[in-house]
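Enquirer: Using only what follows, build the 3D model:
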Amino acid sequence: MAEPTERIPQHKHCIYCGKAFIDGNGRYCSDKCKDTKKEELTKSKNKLLLIWLAAVGVMVIAIVIGRL
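Expert: The predicted model follows:
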């Protein structure tokens, strides 16, 4: 007969590092992961904003040059 398997307690995985944790309703295993993810998102948003501003700047320059 098969040996009984040990059940794994209910847990979640950190959305930053993937580590399993049991604590509460959070999405991160620690404040360090939460802060690091927040910093990465801020950097990513800033890069995206810079790309959009550059694209708009290029389009404005193209329109101005096109009217000359």
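Enquirer: use CA for all of it now, contacts and neighbours both
Expert: Will do.
Enquirer: How about the strand or helix carrying Leu53, which residues are buried there?
Expert: Assigning secondary structure by DSSP states H and E places Leu53 in helix 31-67. For helix 31-67, a neighbour-count test (16 or more other Cα atoms under 10 Å) marks Cys33, Lys34, Lys37 as buried.
Enquirer: Would you do the same for the sequence below? I want to compare the two.
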Amino acid sequence: MEKPRFWPQDDGNPITCHEKLRVLEENWQEVQDIMRDAFEDAMLMGVSEQFMRARLKDMVDSLASPKNGGQAA
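Expert: Sure thing, here's the model as predicted:
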């Protein structure tokens, strides 16, 4: 999956700070690499592809937002 073309703020305007963009892009690549490795490992160990995809989606859905008092979105 390609990284987003821009990173929107809550008001819809894009993040323009070069340092923030660098960190966001590095984080995007790291998360993508880790998720791909975990997914591939699960497949090689015989885990159901459908199950693993659902668990990864559940993991994202359960992330707590620092803006939301630590509650999942």
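Enquirer: TM-score for this pair?
Expert: Aligned and superposed, the two chains score 0.47 in TM-score terms (TM-score structural alignment, normalised by the length of the first structure); 39 aligned residues with a Cα RMSD of 2.7 Å.
Enquirer: can you tell me how far His18 of the second structure sits from Leu24 of the second structure?
Expert: Counting by Cα to Cα, to the nearest Å, the separation of His18 of the second structure from Leu24 of the second structure is 10 Å.
Enquirer: need the buried residues of helix 31-67 of the first structure in TSV with distance to Ser44 of the first structure, can you?
Expert: Formatted as TSV, the buried residues of helix 31-67 of the first structure follow (distance: Cα to Cα, whole Å):
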residue	distance to Ser44 of the first structure
Cys33	16
Lys34	15
Lys37	10
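Enquirer: Between His18 and Leu24 of the second structure, tell me which one has more neighbours.
Expert: Neighbour totals were compared for His18 of the second structure and Leu24, and Leu24 leads with 16 against 9 (other Cα atoms under 10 Å).
Enquirer: how about the helix or strand containing Arg55 of the second structure: buried residues?
Expert: Assigned by DSSP H and E, Arg55 of the second structure belongs to helix 49-61. Buried residues in helix 49-61 of the second structure, defined by neighbour count with 16+ other Cα under 10 Å: Met52.
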